[in-house]
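A.B. asks: Provide a 3D model corresponding to the input given below.
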Amino acid sequence: MKTKTDSTSSIRGDFRLIADIVQPGSRVLDIGCSDGTLLELLEKEKNVDGKGIEISPEGVNASVRRGLSVIQGDANTDLYDYPSDAFDYVILGQTLPAIHHPREILLELLRIGTHAIVSIPNAGYWRYRLHLLIQGRIPIQESDDTTWWSTANIHPCTIRDFVNLCKKDGHLILSGFQINSRGRAVKFLGTGSLANLFGAQAIFLLSRK
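C.D. replies: Presented below is the predicted three-dimensional model:
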């Protein structure tokens, strides 16, 4: 029997939004699942058939201790081994800027999954713009405690950048949410300047055409 954590009261707001999107009983792959918190939430509340892939041994070990089906792997190289349409949802949370080839990975997400749920830190957030303007230094996003020369985020993008890439490659944006610095989520359609300015991060539900 799988061991579950005692409480989900401290679940991150973006995890809660993702859980609301996923339909009960779905086949889910969580890429870069870290310690398995989101995957555990989905198994507990949505009864999903969940799998995870995580690059760090510490994250894999933490996930396995939760009783989750998680393997060590690298999203940059290992997604190509999965068969097409193997999952109902493939989740890529806050990892896209660290991917070597983001465009190709998005194509892979929608090859192996009917839907993709992608969350991104928004490099166009107004606080980051103001930081660069006033201090003249590259801002470090709130989810990142490193410096510009050691961060894993090699491809920072804005909400508008991401939406334009989806349009270019024909990915359908079924729904989107911007999340401000206080964790408040607002639904939007991926257009307009306000989401790009006031969303610290964004979550998108994508599908193939």
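
A.B. asks: only C-alpha atoms for contact and neighbour calcs from this point on.
C.D. replies: OK.

A.B. asks: for this protein, what spans make up the strands?
C.D. replies: Applying DSSP state E to the chain gives strands spanning 27-31, 49-54, 70-72, 87-93, 113-121, 172-179, 185-188, 201-207.

A.B. asks: can the ones you listed go into JSON lines with extra columns for distance to Arg16 and mean neighbour count?
C.D. replies: What follows is the strands of the chain, written out as JSON lines (distance: least, Cα to Cα, whole Å; neighbours: other Cα atoms under 10 Å):
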{"stretch": "strand 27-31", "distance to Arg16": "14", "mean neighbour count": "23"}
{"stretch": "strand 49-54", "distance to Arg16": "16", "mean neighbour count": "22"}
{"stretch": "strand 70-72", "distance to Arg16": "20", "mean neighbour count": "21"}
{"stretch": "strand 87-93", "distance to Arg16": "12", "mean neighbour count": "24"}
{"stretch": "strand 113-121", "distance to Arg16": "12", "mean neighbour count": "24"}
{"stretch": "strand 172-179", "distance to Arg16": "12", "mean neighbour count": "20"}
{"stretch": "strand 185-188", "distance to Arg16": "11", "mean neighbour count": "16"}
{"stretch": "strand 201-207", "distance to Arg16": "11", "mean neighbour count": "25"}
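
A.B. asks: next up, for comparison:
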Amino acid sequence: MVSTAPEPIRFDLRVIGSLIEPGSTVLDLGCGTGDLLGWLAETKQVVGTGIEQDKEKAAHCISRGLSVLQGDLNEEVEDYPDQSFDYVILSQTLQQVMEPARLLHSLSRIGKRFVVSFPNFSHLGVRLQLLLKGCAPMSRELPYNWYDTPNIRVVTIKDFRRFAMKFGYRIVTEIAVKTDYQSKQGTVVNWFPTMRATYGIFVIEKRRKQPITGQSHE
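C.D. replies: Sure, this is the predicted structure:
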């Protein structure tokens, strides 16, 4: 069970960290200043690598002794061989990706499993803003105006379930959480997550093809 007590890293990152097996190999895409990578290395002894586009954040990671590459994650993932990692993590980045289906296909190639998290656009607060104000919603999870937001897509928990089914992914674990942007406190949402959760977190893997069986015609 995930503790709700304050910790050195964001609540949603702690939830993601709880899903990673100790000693795993991990690639963290859009790793920021390396909070999750550092936490995983310290508490779960993972062998972690990160990719971060922002030069200052990547430099900060390196100064912490983390293995991080500065570059475009959409391009860098293509250089890794198949099944290079036990887990690939894409945390709060999916909504900023130009071609999410293509990127997730790459993640399923280089990782045995991958973890995806994103702001849930069907949260009740978002719905009420659209209904009552008629304006693009702003919240602590989506703290941008429509004209300066880095988010180019809106995703809901239900949308992602449908996406996984359509593109042949198996949902291993699904966790909905209620937490604020950058907050170290939060709760796991079990009831009506599509309306009450501010973020969705999924562990998925490529669905294995079933072997073709049939009667012998000898």
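
A.B. asks: about what we covered before: the strands of structure 1: which one's closest to His155 of structure 1?
C.D. replies: strand 113-121 (10.9 Å; Cα to Cα).

A.B. asks: same list (the strands of structure 1) but as TSV, adding distance to Ser150 of structure 1.
C.D. replies: Shown next, in TSV, are the strands of structure 1 (distance: least, Cα to Cα, whole Å):
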stretch	distance to Ser150 of structure 1
strand 27-31	22
strand 49-54	20
strand 70-72	22
strand 87-93	20
strand 113-121	17
strand 172-179	26
strand 185-188	30
strand 201-207	21
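
A.B. asks: now the aligned residue in structure 1 for Glu76 of structure 2: how far from Val22 of structure 1?
C.D. replies: Taking TM-score structural alignment, the alignment pairs Glu76 of structure 2 with Asp78 from structure 1. Here the criterion is Cα to Cα, to the nearest Å. By it, Asp78 of structure 1 lies 23 Å from Val22 of structure 1.

A.B. asks: the more surrounded of the two?
C.D. replies: Val22 (20 against 11; other Cα atoms under 10 Å).

A.B. asks: how much space separates the residue in structure 1 sticking out farthest from the centre from Lys46 of structure 1?
C.D. replies: Distance to the chain centre peaks in structure 1 at Ile134, reaching 29.8 Å (criterion: Cα atoms, centre = their mean). The gap separating Ile134 of structure 1 from Lys46 of structure 1 is 45 Å, by Cα to Cα.

A.B. asks: just Glu104 of structure 1 next, same as before
C.D. replies: 29 Å.

A.B. asks: neighbour count for these two, which is higher?
C.D. replies: Neighbour totals were compared for Glu104 of structure 1 and Lys46, and Lys46 leads with 16 against 11 (other Cα under 10 Å).

A.B. asks: in structure 1, what stretch matches stretch 85-105 of structure 2?
C.D. replies: The aligned range for stretch 85-105 of structure 2 is 87-107, by TM-score structural alignment.

A.B. asks: quick check: the gap between the counterpart of Ser18 of structure 2 in structure 1 and Lys46 of structure 1.
C.D. replies: Counting by TM-score structural alignment, Ser18 of structure 2 lines up with Asp20 in structure 1. Distance of Asp20 of structure 1 to Lys46 of structure 1, computed by Cα to Cα: 9 Å.

A.B. asks: ditto for Gly73 of structure 1
C.D. replies: 25 Å.

A.B. asks: one more: Phe162 of structure 1?
C.D. replies: 28 Å.

A.B. asks: swap in Gln72 of structure 1?
C.D. replies: Taking Cα to Cα, one finds Gln72 of structure 1 at 24 Å from Lys46 of structure 1.

A.B. asks: can you check Ile31 of structure 1 too?
C.D. replies: Distance from Ile31 of structure 1 to Lys46 of structure 1, by Cα to Cα: 18 Å.

A.B. asks: cool, Thr114 of structure 1 as well?
C.D. replies: 17 Å.

A.B. asks: translate Ala136 of structure 2 into the numbering of structure 1.
C.D. replies: So Ala136 of structure 2 corresponds to Ile138, using TM-score structural alignment.

A.B. asks: please name the nearest non-neighbouring residue to that match.
C.D. replies: Leu132 (5.9 Å; Cα to Cα, 6 or more residues apart in numbering).

A.B. asks: next one: Ser56 of structure 1
C.D. replies: Gln72 (6.9 Å).
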